[in-house]
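A.B. asks: Got a predicted structure plus its sequence, pasted below:
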Amino acid sequence: MRKIVVQLVAGAAAIAAVSTIAIVAWPIGAQVELQELEGNAGRGAYLARMSGCIACHTDTENGGAPLAGGLSLPTDFGTFYSPNLTMSAKFGMGEWTIDQFAKALRQGVSPSGEPYYPAFPFPFYAKLSDQDVADLWTAFKTVPAVEIASKDHEMKFPFSFRAGLKLWRAAFVDFEKFQEDTSKSAAWNRGKYIVEGPAHCGACHTPRNFAGARQVEQRLHGANKLPDGGKSPAITKEELLEKGWTVEGLAYALKTGIKYDGDVFGGSMVEVVRDGTSFLSPKDLSAIATYLLGDQNAADK
């Protein structure tokens, strides 16, 4: 009997070892070829603000340089630290190509082929167009190098086994590209692109399951446990209208941080407005509000 148990344990260990090797060797990501595209730095800088790059990759409270990383994000799975996105050849993206940047941004795959943790909202950035990526890359290339190493994530076991993210991606990640709804107005579709794409509103305003994946059936219904310990409200059409929001009021709040009732945004929305939405054009702010509150002016389509 003891011999059988030993054989079973040895067999299980062998299977586990083979499975681990297979997961590590499992290639992810698709080939990208954007070398011929010419980007616009001004539009890329605007997209970077819209995408939250500055807010997440600048440790403002500790006087960190823009986009040098170091901002901590504590979660139940461990603590993440935003990486250095400057043009440092040693610590940042100075030696990357636009194709590597595109693969990282839209597929969540590093230049070395490793999967990024979903604290980086690459599923939302999958909706960025090739031209969006080229514009962003052109803007990032203007960022001065900051010679500061990115902090290593402090993950709990088994989440520290990065290759295991390949299974998580297969189970939970949707890399669907942006699709317009031709029955809606141009403003509504622009708002949809911003909310579901670069602004990644659903990253904070959608509850997550036991594995940290967004519960898509509860999209924009709010979350009870954000990394900073706070909560995010529901921003569905029904909830916003019930609370008295209008397109004009929501657009103004995203610009100033001041809500229609005179109160102000709190929590992580302070950084979202300060470093992101306050830089957006009135037209884009109105588009966001139009999408969230419903296409109430279909004649504009």
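C.D. replies: Arrived safely.
A.B. asks: going forward, measure contacts and count neighbours with C-alpha atoms only.
C.D. replies: Will do.
A.B. asks: Helices of the stretch 51-200 of the chain, start to end?
C.D. replies: 53-56, 98-107, 122-125, 130-140, 165-172, 186-196 (DSSP state H, counting those that start in this stretch).
A.B. asks: which helices and strands sit right next to the last one?
C.D. replies: I take that to be helix 186-196. Applying 3 or more C-alpha pairs under 8 Å, 6 or more residues apart in numbering; DSSP states H and E, we find helix 186-196 packed against helix 282-293.
A.B. asks: Mind giving me the packing neighbours of the helix it packs on?
C.D. replies: For helix 282-293, the elements it packs on are helix 186-196, helix 237-242, helix 247-256, judged by 3+ C-alpha pairs under 8 Å, 6+ apart.
A.B. asks: got those as TSV, with mean neighbour count and distance to residue 37 columns?
C.D. replies: Output for those, formatted as TSV (neighbours: other C-alpha atoms under 10 Å; distance: least, C-alpha to C-alpha, whole Å):
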stretch	mean neighbour count	distance to residue 37
helix 186-196	22	21
helix 237-242	14	38
helix 247-256	21	32
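A.B. asks: Present the ones you listed as TSV; the columns should include distance to residue 32.
C.D. replies: Shown next, in TSV, are the helices and strands packed on helix 282-293 (distance: least, C-alpha to C-alpha, whole Å):
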stretch	distance to residue 32
helix 186-196	22
helix 237-242	37
helix 247-256	35
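A.B. asks: Please identify which of these is closest to residue 145.
C.D. replies: helix 186-196 (28.8 Å; C-alpha to C-alpha).
A.B. asks: Second structure for comparison follows:
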Amino acid sequence: MRRALLALLALAAAAAIAFYFLTIPVTVPASALPNHTPDAENGKYMFTAGGCADCHAAPAGSCDDLDIEDEEVLAGGRCLKTPFGTFHVPNISPDKKTGIGTWSTLDFVTAMKRGVAPGDVHLYPAFPYTSYQRMTYEDLIDLKAYLDTLPAVSNQTPPHELGFPYNIRRGLGLYQRLYVDGEDFSPDPDASDEINRGAYLARGAGHCSECHSPRNVLGGIMSSKEFAGARNPEGDGTVPNITPSDDGISEWSEEDIAYLLETGNKPDFDTIGETMVPVQENMAKLSPEDRKAIAAFLKSLPPRPDAVVKKKAEKSE
């Protein structure tokens, strides 16, 4: 009995040591930052492409309100209700006490590339750094420069409301081992410059796959079903399949997609709704060339059947 207890304690100690080392935060070294003069105008463009205000701008009413009073007031406060719990979107204004006003450029890049905040704090992937990691260092430096020009707002958001084991931040190190490598977007040598530009925007700043792809039990995107649709993480219904399959956008032309991104109008004369509205409004502010590039990228994806079996009520809509 004593030997069994000692063996159990030894195993528990070994597991704790392994957990500690596997979850050590990985940060970006200062040597990785290029010698780049920040361009706040390009940073604003990346801010728009990434839809940063859609989550971080203070909601007009309750934390569930989709409307925002001012997209430059990044005081946070919105709720993101997911199967893992409720996330309270943080303040990312330049306020030094409740925002990110004390963050250096390296701190910011590390958060975007590695999902680690100052103090070696793991960030939850409700903040889609699994996509943002694909952005170039130059674009991230420019984005930080733009954020620094926005008003500092004092607003302390509440802590996330998560159950066990998701409330153990340290465990996010295991998730990051699986889904975060901090590498820039890698262009496809067999694709056109236009498709690669669209892929960079959609997979990086635009983080399209974060909503349009199903996830596994760990919350990681299922790569074999990427862009093939998913359950709406914040409510009923599904997020549509945007691959060029019969279940997706096979009948849409590149012009149809680009026009939807510009106007919100579908080829069947319907309009988009709900959470896609602010995304489309951001896409409308991009250049026509970039909207066309995103359309070309989506049409280049492998056709995939719907990743989510729709309920009868959803099929009849």
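C.D. replies: Thanks, I have it. Quantities reported herein were computed from a predicted structural model and do not represent experimental measurements.
A.B. asks: Can you tell me what residue 229 of structure 2 aligns to in structure 1?
C.D. replies: Counting by TM-score structural alignment, residue 229 of structure 2 corresponds to residue 222 in structure 1.
A.B. asks: And residue 297 of structure 2, by the same measure?
C.D. replies: In structure 1, residue 297 of structure 2 lands on residue 291 (TM-score structural alignment).
A.B. asks: how far away is the alignment partner in structure 1 of residue 149 of structure 2 from residue 88 of structure 1?
C.D. replies: Residue 149 of structure 2 maps onto residue 142 in structure 1, with residues paired by TM-score structural alignment. For residue 142 of structure 1, the distance to residue 88 of structure 1 (C-alpha to C-alpha, to the nearest Å) stands at 11 Å.
A.B. asks: do residue 266 of structure 1 as well
C.D. replies: Distance from residue 266 of structure 1 to residue 88 of structure 1, by C-alpha to C-alpha: 34 Å.
A.B. asks: more neighbours, those two?
C.D. replies: More neighbours surround residue 88 than the other of residue 266 of structure 1 and residue 88, with 19 against 12 (other C-alpha atoms under 10 Å).
A.B. asks: quick one: what's aligned to the more buried one in structure 2?
C.D. replies: Checking TM-score structural alignment: residue 88 of structure 1 goes with residue 95.
A.B. asks: give me the number of residues near residue 89 of structure 2?
C.D. replies: Residue 89 of structure 2 has 24 nearby residues by other C-alpha under 10 Å.
A.B. asks: and it, how far is that from residue 79 of structure 2?
C.D. replies: According to C-alpha to C-alpha, residue 89 of structure 2 and residue 79 of structure 2 sit 6 Å apart.
A.B. asks: can you check residue 129 of structure 2 too?
C.D. replies: With C-alpha to C-alpha as the criterion, residue 129 of structure 2 and residue 79 of structure 2 are 18 Å apart.
A.B. asks: Residue 94 of structure 2 now?
C.D. replies: Counting by C-alpha to C-alpha - residue 94 of structure 2 and residue 79 of structure 2 are separated by 21 Å.
A.B. asks: and if you look at residue 115 of structure 2?
C.D. replies: Counting by C-alpha to C-alpha, the gap from residue 115 of structure 2 to residue 79 of structure 2 is 20 Å.
A.B. asks: So these two - more neighbours on which side?
C.D. replies: A direct count of neighbours by other C-alpha under 10 Å for residue 115 of structure 2 and residue 79 places residue 115 higher, at 29 against 21.
A.B. asks: tally of neighbours for the counterpart of residue 114 of structure 1 in structure 2?
C.D. replies: When structure 2 is aligned by TM-score structural alignment, residue 114 of structure 1 is paired with residue 121. Residue 121 of structure 2 has 16 neighbours, counted by other C-alpha under 10 Å.
A.B. asks: so which of the helices and strands packed on helix 282-293 of structure 1 comes closest to residue 103 of structure 1?
C.D. replies: Of all those, it is helix 186-196 that lies closest to residue 103 of structure 1, at 18.9 Å by C-alpha to C-alpha.
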